[in-house]
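Structure for the following, please:
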Amino acid sequence: MQQTPMTVRGVDLLREELNELKTVKRPRIIADIAEAREHGDLKENAEYHAAREEQGFCEGRIQEIEAKLSNVQVIDVTKMPNTGKVIFGTTVTIVNVDTDEEVTYRIVGDDEANIKANLISVNSPIARGLIGKEVDDAVTVTTPKGDVEYEITAVEYI
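Now for the predicted structure:
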């Protein structure tokens, strides 16, 4: 089975979510189910069915996170020498050659990606175009609106 790359922060966030699900949410749902059972007839007890459904989602998410964590490859770029090359986990500043618009992205795993926070998936078209390139390289990225040319102005291992 192929390992999934993830940053230290991504792994920490998954572990926090798992802890929250196991220590806070799971016990609350169990209490909700017990309380709903006390209301009698389970066939027409909406609170009971809602709590059981929530329990299913919670247990499914716990299993999903545990599976991800068992197959994760943690990559900490802060412990690597900065060669100027774009790799998983680096923070890259690029400038659109046509518009001079500058943007900084961090290349992360699929689970960590959040475009609003400038965290892009290693599997995104922009990241795929940047991986392996270096500062001052020109990169052409195919977007839904057509090809866009960027110049890499900074690569940080932070």
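
rest of the way, CA atoms for contacts and neighbours
Will do.

name the helices or strands packed onto the longest helix that the chain contains?
When secondary structure is assigned using DSSP state H, the longest helix within the chain turns out to be helix 46-70. Packed against helix 46-70 by the contact rule (3 or more Cα pairs under 8 Å, 6 or more residues apart in numbering; DSSP states H and E) you find helix 8-20, helix 26-37.

next SSE after it?
Per DSSP states H and E, the first helix or strand lying C-terminal to helix 46-70 is strand 72-75.

Could you pull out the buried residues of the helix or strand just after that next one?
Toward the C-terminal end, the helix or strand that comes next after strand 72-75 (DSSP H and E) is strand 91-96. Using 16 or more other Cα atoms under 10 Å as the burial criterion, the residues of strand 91-96 that qualify are 91-96.

One more, so I can put them side by side:
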Amino acid sequence: MSKVSYYTAEGLKKLKDELEHLKSVERPKASEAIAEARDKGDLSENAEYDAAKEAQGLLEMKIAKMEELYANARLIDESQLDVSKVLVLSHVKIKNQANGMEMKYTLVAESEADLKTGKISVTSPIGKGLLGKSVGEMAEITVPNGTLKFEILEISRD
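All right, here's what the predicted structure looks like:
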């Protein structure tokens, strides 16, 4: 059974663009490399041909995997999300109770997570711990090096 993944409009477009790039640019390049290697003579002793065929196989596997991802992708309708609780696409401001540090995160699907831009996955330990919480609530989150306590300061959607 395939796993359904939820995406923002931006994330879904990025996935589609990458899939199209693999099909329209990378696939012809792989075929070209095989043709060039084939022209160089005896295939039984042609390492370049073997490498090109292997690269093509890996590319086709990647395309198949991405096509499955895209087929099971669902667009998140932000207008239907409750803004009083932390859900996917929530912008959450939290305060670490141990050191008083405040952080802002956006909870996104696993495939869109990027810590540099403040996007954390809803399947990460912190993401899971924040889901369903309301402003003022405390979230106790178990991470590999112990337990963290965060207070939910604000929740928004932009």
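
Overlay them and tell me the TM-score.
Taking TM-score structural alignment, normalised by the length of structure 1 as the basis, the two superposed chains have a TM-score of 0.89; 157 aligned residues with a Cα RMSD of 1.7 Å.

circling back: now for the helices and strands packed on helix 46-70 of structure 1, which one comes closest to residue 45 of structure 1?
Nearest to residue 45 of structure 1 among those is helix 26-37; the distance by Cα to Cα comes to 7.3 Å.

What's the average distance for the closest one when superposed on structure 2?
Its matched residues in structure 2 lie on average 0.7 Å from helix 26-37 of structure 1 after superposition (mean Cα distance after the TM-score superposition for structure 1).

how far out from the middle of the chain is that helix?
Offset of helix 26-37 of structure 1 from its chain centre (Cα atoms, centre = their mean, to the nearest Å): 30 Å.

How about stretch 131-150 of structure 2?
Here the centre of stretch 131-150 of structure 2 is set off from its chain's centre by 22 Å, with Cα atoms, centre = their mean.

Give me the most central residue, structure 2.
Central residue of structure 2 (Cα atoms, centre = their mean): residue 111, 0.9 Å from the mean position.

Can you tell me the SS state at the residue nearest to residue 136 of structure 1 when sequence neighbours are not counted?
Excluding its sequence neighbours, the residue lying closest to residue 136 of structure 1 (Cα to Cα, 6 or more residues apart in numbering) is residue 152, at 5.1 Å. Here residue 152 of structure 1 is recorded as strand under DSSP: H, G, I helix; E, B strand; the rest coil.

List the residues that contact residue 152 of structure 1.
92-95, 134-139 (Cα atoms under 8 Å, 6 or more residues apart in numbering).

So which bits of stretch 7-18 of structure 2 are buried?
Across stretch 7-18 of structure 2, burial judged by 16+ other Cα under 10 Å covers 7-8, 11-12, 15.

Same list (the residues you listed) but as TSV, adding distance to residue 67 of structure 2.
Formatted as TSV, the entries for these read as follows, by distance: Cα to Cα, whole Å:
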residue	distance to residue 67 of structure 2
7	15
8	17
11	15
12	12
15	9
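
Next, give me the two most distant ones among the residues you listed.
8 and 15 (10.6 Å).

Number of residues surrounding residue 39 of structure 2?
10 (other Cα atoms under 10 Å).

Tell me how many other residues surround the nearest residue to residue 30 of structure 2 once chain neighbours are set aside.
Excluding its sequence neighbours, the residue lying closest to residue 30 of structure 2 (Cα to Cα, 6+ apart) is residue 56, at 5.5 Å. With neighbours defined by other Cα under 10 Å, the count for residue 56 of structure 2 comes to 20.

so what's residue 56 of structure 2 up against?
Taking Cα under 8 Å, 6+ apart as the criterion, residue 56 of structure 2 is in contact with 27, 30-31.
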